[in-house]
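Visitor: A structural model of the following input is requested.
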Amino acid sequence: MISSLQALRFIFALFIFAHHFPLRDGEPAALLEGTGPMGVSFFLVLSGFVMSLGYADKVRLPNFSWGDFMKKRLIRLWPLHILCLLIWIVAASRQSTFSIQPLPLLGNFFLLQSWIPMVEAKGNAVAWCLSDLIFFYALFPWLVRLRAKQLVLGVLAYFGLVLAVGSALPLETSRGFLLRDWFFYFFPLSRLVEFCLGIVVYHMYCRAEAWHHVSWWKRLSPSSRAAVELMPMLCFGGVLLLVNSYGIVGSNVYAYYLPSCLMIYIFALSHKSGNQGAVSDALSRPWLIYLGEISFSFYMIHYLVILIINRVFSWVYPDEGWALRLVVTLGITIVGSILVNKYFERPVAELLSRGRAKGKSPISS
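Guide: Predicted coordinates:
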């Protein structure tokens, strides 16, 4: 994994945290409005890029096993999802006004919640993204085999189809469910565009030397490299302001396509050239890389921690402002992420991987 991109995983996880952190418990105003969708879009494009970086060559081997590939992905995602879902069930059962629906809960358990247009299917709300990722991973071995031109043309045509279908849907159902928002934001078939864009960025990364982008980067002065690395960050900020100002349904998804691709390609190019800019260098600090490594745990538990700490503060310090609650919540989320990663996520993955290796055929990969 490219160190600067690893660190950016944590920074964008912080943006998602800020989007979910309410300034006042029970009210919609958040610490940073709109940064959650921005972070999710970056993660989905990054997933396509990183998956290609690690597996593009492996899927072409004659002994590649789709089943073993998917088992490895599930081992990485599913155990922590189940742990967080159990915590959510316990927390939700403590609220007398909330009823847990068995059928949507079963769909949530099997990571199918993004396919279900129901509020009741959410569970640990942020886990919807895993439902999408599992679907993307299942298609990945075929997507990454496409030639770059085929993939680009396919993505353009597919995006047009997504826009056409989404725009034709009603804004909401008779029950008040925001159907069009669900289609653009949660539905796996719609979010597939971003994962494919990550694979497109990987193809660009592979051609960076042939396109003379690497030699161009090396010719830049240190200040110019830093300016180029800051460019996608400014682009993200500008798009965020536009999305928050106009609020068109779906724009909080497709508006971030370009900034996400641009950021990943620039920092990957900086790494490939061997001459990192000042921003890449700053992001390559060991402690930031480590926080990037635990970003999945951070993402999975942060919403639960926010809910629980908000409830505790409403009991103990009902008149306390948001600043102290923010410090406590963020601190507990980071420490909790470290503990969950060290004592649950990694040990369980290693245990399940050993069991998988024992039953693995000699030709599987």
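Visitor: make it CA atoms for all contacts and neighbour counts henceforth
Guide: Fine.
Visitor: so which elements touch the host helix or strand of Leu77?
Guide: Assigned by DSSP states H and E, Leu77 falls within helix 66-93. Where contact means 3 or more Cα pairs under 8 Å, 6 or more residues apart in numbering; DSSP states H and E, helix 66-93 is packed against helix 128-143, helix 295-316, helix 346-358.
Visitor: after the second one comes which helix or strand?
Guide: This means helix 295-316. Going down the chain from helix 295-316, the next helix or strand is helix 322-340, by DSSP H and E.
Visitor: okay, the helices and strands packed on helix 66-93 in a markdown table with mean neighbour count and distance to Phe15 next?
Guide: Listed next are these as a markdown table, based on neighbours: other Cα atoms under 10 Å; distance: least, Cα to Cα, whole Å:
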| stretch | mean neighbour count | distance to Phe15 |
| --- | --- | --- |
| helix 128-143 | 19 | 16 |
| helix 295-316 | 20 | 10 |
| helix 346-358 | 14 | 25 |
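Visitor: so which bits of the helix holding Leu77 are buried?
Guide: By neighbour count with 16 or more other Cα atoms under 10 Å, helix 66-93 contains the buried residues 66, 68-69, 75-82, 84-85, 87-88, 92.
Visitor: one more to put side by side:
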Amino acid sequence: MENAPLPSKPHYAILDGLRGVAAVLVVIFHLFEAHATSHLDQIINHGYLAVDFFFLLSGFVIGYAYDDRWQKMSIGEFFKRRLVRLQPMVVMGMIVGAAFFYFQASKLFPMIAEVPVWKMLLVMLIGFTLLPLPPSLDIRGWQEMHPLDGPGWSLFFEYVANILYALFVRKFSNTALAVLVFLSACFLIHLTITGPNGDVIGGWSLTPEQLHVGFARVLYPFFAGLLLCRTIKLTRVNNAFLYCSLLILAVFAMPRIGGADRLWLNGLYESFSIIFVFPLIVFLGASGAVKSNFSARVCKFFGDISYPIYITHYPLIYTYTAWVQDNKIPIREAFPVALLVLASSVALAYACLKLYDEPVRRWLQKKLGPAKVYQKA
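Guide: Now for the predicted structure:
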């Protein structure tokens, strides 16, 4: 059973493209973040919600790719496929982070100058596994569970959701799954409304508070995506990629709501976006169709770079942020450099995809057995 190839399925090209649009907006969000005094005044204010959108997309795609295949696939085979899909770029993200690490020593990251090489290499090797590091092994000063490549935290929770799905949730009836999704939505709303910041920002540290945020962020969107895949009936939507991309941009670009005095209003906005708007975007994207060669190429390009750019861009952001904040450089002066960082992030992602990720995954598939599944699952 473990060595039997699974037949490929038609894929949702527009969903691939939307994942890439969100990933590029994450890079832009992080560039603007370097210039913000707080999240109250940041441009592309809600760009961090891309993580929650990714979780929902992942749940939808996992359900589509695997829900009807468990009679022909073991749990071990499922985990093998997920590792082949995700782990090579995790390793590359940590390598890129290590390569940039000492260039980031600055007033913003004074700890870096004191870190011995052996400790950085140890952190990198642990990062290859995605096992979260405790604050005692922090080498940057931000208490990240992956201080060489911050976005690794969301991949850690992605794996947790995949494990929960494979061991338990795949067996749930739609009613039981709906109950789980409802309870997870309540958990998410409680976080956003009662949390100290009125948002879902967090999840990247191995502390009780940050683990609370991480689980609240992953449980609803991932399993809501799974429920959406199981229950929706698709319709026909014209220009779905354009409309959905504009919706994503609108959600991310919305200024902070409520200000510092009414943080709970922003929490309501984020809960509404994650619970209702993101499923709507996925529904519309899945209902659309790519009708021209140009649209197909655009969606394919964005889909291809979506995961590589997300997992490799942040070492460049560390460096850019240190440069901006150490020298107090306003956005109008830094704009050409910011554009260069954005372009470099795209180029790095594409190079990693073609020269490393795709060849390594092909090699792993040959070594470990057939693993042909829906391409972004």
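Visitor: can you calculate the TM-score here?
Guide: Overlay of the two chains. TM-score (TM-score structural alignment, normalised by the length of structure 1): 0.73; 332 aligned residues with a Cα RMSD of 4.3 Å.
Visitor: quick check: the two most widely separated of the buried residues of helix 66-93 of structure 1?
Guide: The most widely separated members of the buried residues of helix 66-93 of structure 1, counting by Cα to Cα, are Trp66 and Ala92 (36.9 Å).
Visitor: what's the distance between Val126 of structure 1 and Gln113 of structure 1?
Guide: 11 Å (Cα to Cα, to the nearest Å).
Visitor: where do the helices sit along structure 2?
Guide: Secondary structure of structure 2 (DSSP state H): helices at 13-33, 50-66, 75-101, 117-129, 152-167, 174-194, 208-231, 240-253, 263-272, 278-287, 293-312, 314-327, 331-352, 358-368.
Visitor: now the angle from the fifth one to helix 75-101?
Guide: Per axes from the mean of the first three to the mean of the last three Cα atoms, to 10 degrees, the angle that helix 152-167 of structure 2 makes with helix 75-101 is 180 degrees.
Visitor: one more: the second one?
Guide: For helix 50-66 of structure 2 against helix 75-101, the angle by the same axes, to 10 degrees is 150 degrees.
Visitor: residue range for helix 50-66 of structure 2 in structure 1?
Guide: Across structure 1, the stretch matching helix 50-66 of structure 2 (TM-score structural alignment) is residues 39-55.
Visitor: so which bits of the matching stretch are buried?
Guide: Buried-residue list, stretch 39-55 of structure 1, by 16+ other Cα under 10 Å: 39-53.
Visitor: now swap in stretch 126-133 of structure 2 and tell me
Guide: Per 16+ other Cα under 10 Å, stretch 126-133 of structure 2 contains these buried residues: Ile126, Gly127, Phe128, Leu130, Pro132, Leu133.
Visitor: switch those over to JSON lines; also include distance to Phe241 of structure 2.
Guide: JSON lines is the format used below for the buried residues of stretch 126-133 of structure 2 (distance: Cα to Cα, whole Å):
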{"residue": "Ile126", "distance to Phe241 of structure 2": "38"}
{"residue": "Gly127", "distance to Phe241 of structure 2": "35"}
{"residue": "Phe128", "distance to Phe241 of structure 2": "34"}
{"residue": "Leu130", "distance to Phe241 of structure 2": "33"}
{"residue": "Pro132", "distance to Phe241 of structure 2": "36"}
{"residue": "Leu133", "distance to Phe241 of structure 2": "38"}
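Visitor: out of the residues you listed, who's nearest Leu155 of structure 2?
Guide: For those, the nearest to Leu155 of structure 2 is Leu130 (7.7 Å; Cα to Cα).
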